[in-house]
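[1] A structural model of the following input is requested.
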Amino acid sequence: MRFIAKSVVVTGGASGMGEAVAKRLAREGASVLVADFNEAGGTRVVSEITAAGGTALFQHTDVSDPSSAQAMVDAAVTNFGKLDLAANVAGIGQGHALVQETELELWQRVNGVNSSGLFFSLRAEIPALLAAGGGAIVNVASLAGLQTFKSLNAYVASKHAAVGLTKNAALENKNIRVNGIAPGAVLTPMLGNLSQEEVDGYAASVPSGRLGTPQDIANVVAFLLSEEASFVNGAVIPVDGGLLVA
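    You can find the predicted model right below:
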């Protein structure tokens, strides 16, 4: 129970990796604010956490809107008395398109959530953590923040921005550890349109021989937020089954 008496916001907490993170932190004693645009999913996650004996509440949040990101943090402080931790998991993908074929609306939407949305979240979270005496933040980026992927230009740009924001936030803020993780292919709703053959093909390219699960991501997020990682700061850790070095 590493997070007793700790409060945390989890963006993107209504499904996939964010849901797994929210439930993992709640199981370890944290009071969790589940922040997401998906009200039905967020409400379900909160109900499941509370039914298991945890403490959680849902806040309808659009991280691409700075006022909504601030309201998320304000709700956590109002309901829990402080904010100790944050897990910024919210993110969206994109279809394949070369740079010259990428629609402006797609570019703005992907970067609005993955890049600006992370900035707005950090901008709201950091003062609250400082007011509580410090804490820890984990940002979920992607392998696309560490390397290139042809025809995923908006996504790659947004995740490179997430990596840079993570490192700069760590540099700037004493008493707040800011780390990131870079997941590889993870079985989440974002991969829901893939056939089993496509899933198997991806898995064959991973040295570990399988795709990741949301629980794999939640395990590393929980470690980085805990005092066990007290000397880890400004790191962006691949969680990819070895795909980056394959």
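[2] Every contact and neighbour count from this point should use C-alpha atoms.
    Will do.
[3] Provide the secondary structure category for the residue lying closest to N38 once chain neighbours are set aside.
    Once flanking residues are discounted, N38 sits nearest to A14: 6.3 Å by C-alpha to C-alpha, 6 or more residues apart in numbering. Following DSSP: H, G, I helix; E, B strand; the rest coil, A14 is assigned to coil.
[4] wait, A14 sits on L33?
    No. Using C-alpha atoms under 8 Å, A14 is not in contact with L33, being 10.7 Å away.
[5] Between the two, which is the more surrounded one?
    Applying other C-alpha atoms under 10 Å to A14 and L33 shows that L33 carries more neighbours, namely 30 against 26.
[6] quick one: the residue lying farthest from the centre of the chain from S115, how far?
    Distance to the chain centre peaks in the chain at Q100, reaching 29.2 Å (criterion: C-alpha atoms, centre = their mean). From Q100 across to S115, the span is 21 Å (C-alpha to C-alpha, to the nearest Å).
[7] Output the longest helix belonging to this protein.
    helix 153-172 (DSSP state H).
[8] one more to put side by side:
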Amino acid sequence: MRLDNKVAIITGGASGMGRAEAEAFAAEGARVVIADLNEVMAEEAAAGIRSAGGTALAVRTDVTDEQNLENLVARTIAEYGQIDVLVNNAGVFDKYATSLETAGAQWDFIFNINVKSVFNLTNLVLPGMIAQGGGSIVNIASVAGLVAGKGGAAYTASKHAIIGYTKHLAATYGKDGIKINAICPGTISTPLIAASLADIPTDAIPLRRFGESAEVADLAVFLASDEAKFMQGAMVPIDGGFTIQ
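    Predicted structure coming up:
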């Protein structure tokens, strides 16, 4: 299996892309830690993995709370002894709010979850990865970080920030054996944007459909595995061709 005995933390792992990632990682042999604010759904996801023969732990985590993140890392080390993979998946959307429609509090809310939590959690796992001689970090960005106008003001800015941060990490910590890449999904059918899907046309997508969470999960598995061992600082679109136009 491609992730045999690896220990992977997946934030926002209780539903949508995060849950699909958790299930895919476990199916490839990883011991998965599902970090999510929704403790009930996180435990349901972990129980589903365990019932399928995998290994999973659910940890209630508010990614905007630094003490919660410290607890997440401590629980993972206590349970499994190491952290090999971090998938910074947790994120929120702003429903295409323009700059004038975005209050300062909303801007801060989006950035605290989409950017600051990634910075904080990454800094907590990096020392251990450096000490053990390597690891893999997969950041979930967006096509909104590659092209203008795909999301609202705060969301678009936050995903541009994640791409810049990923490039910094890749350039800085590659020498330590840490592989760091980002996935840039287009419109993916998830509960997060379910209410908006009916209003989003597929005409601008060459494949004429939305993506599925499992497709993003498959890409995350690849990037975390040794199959992608020479990929560093890549921003990989998975968007049905949206960004080629």
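[9] Report the separation between P238 of the first structure and L194 of the first structure.
    Applying C-alpha to C-alpha to P238 of the first structure and L194 of the first structure gives a distance of 23 Å.
[10] Between the two, tell me which one has more neighbours.
    Neighbour count, other C-alpha under 10 Å: between P238 of the first structure and L194, P238 has more, with 19 against 12.
[11] from the chain's centre, how far out does the top strand by length along the first structure sit?
    Counting residues, the longest strand found in the first structure (DSSP state E) is strand 176-183. Between the mean C-alpha point of strand 176-183 of the first structure and the mean C-alpha point of its chain there is a distance of 9 Å (C-alpha atoms, centre = their mean, to the nearest Å).
[12] repeat for stretch 48-57 of the second structure
    Centroid displacement of stretch 48-57 of the second structure relative to its chain, using C-alpha atoms, centre = their mean, is 20 Å.
[13] got the contact list for V110 of the first structure?
    Going by C-alpha atoms under 8 Å, 6 or more residues apart in numbering, V110 of the first structure touches I92, G93, Q94, A154, Y155, S158.
[14] Of the residues you listed, just the buried ones, ChimeraX syntax please.
    Buried residues within the contacts of V110 of the first structure, by 16 or more other C-alpha atoms under 10 Å, are selected in ChimeraX with:
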select :93,94,154,155,158
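[15] And the contacts of V110 of the first structure, which is closest to N139 of the first structure?
    Relative to N139 of the first structure, the closest of the contacts of V110 of the first structure is S158; by C-alpha to C-alpha it sits at 12.7 Å.
[16] From S226 of the first structure, how far off is that closest one?
    27 Å.
[17] Give me the most central residue, the first structure.
    Most central in the first structure (C-alpha atoms, centre = their mean) works out to V89, at 1.5 Å.
[18] is it true that that one touches G18?
    Yes. Taking contacts as C-alpha under 8 Å, V89 of the first structure lies within contact range of G18: 5.5 Å.
[19] Give the residues shared as contacts by the two.
    With C-alpha under 8 Å, 6+ apart, V89 of the first structure and G18 have common neighbours V10, T11, G12.
[20] what residues are up against the last one?
    In this case it means G12 of the first structure. G18, E19, V34, A35, D36, F37, N88, V89, A90, G91 are the contacts of G12 of the first structure under C-alpha under 8 Å, 6+ apart.
[21] which ones among those are found in helices?
    Counted as lying in helices by DSSP H, out of those, are G18, E19.
[22] Give me the subset of the contacts of G12 of the first structure that lies in strands.
    Short answer: the contacts of G12 of the first structure in strands (DSSP E) are V34, A35, D36, N88.
[23] tell me which of those residues is nearest to T55 of the first structure?
    V34 (10.5 Å).
[24] wait, what's in contact with the closest one?
    Counting by C-alpha under 8 Å, 6+ apart, V34 of the first structure touches 9-14, 22, 42, 45-46, 56-59.
[25] ok, P191 of the second structure - how many residues close by?
    For P191 of the second structure, the neighbour count with other C-alpha under 10 Å is 12.
[26] Return the residue of the first structure aligned against it.
    In the first structure, the residue matched to P191 of the second structure (TM-score structural alignment) is P189.
[27] go on, G152 of the second structure?
    So G152 of the second structure corresponds to L152, using TM-score structural alignment.
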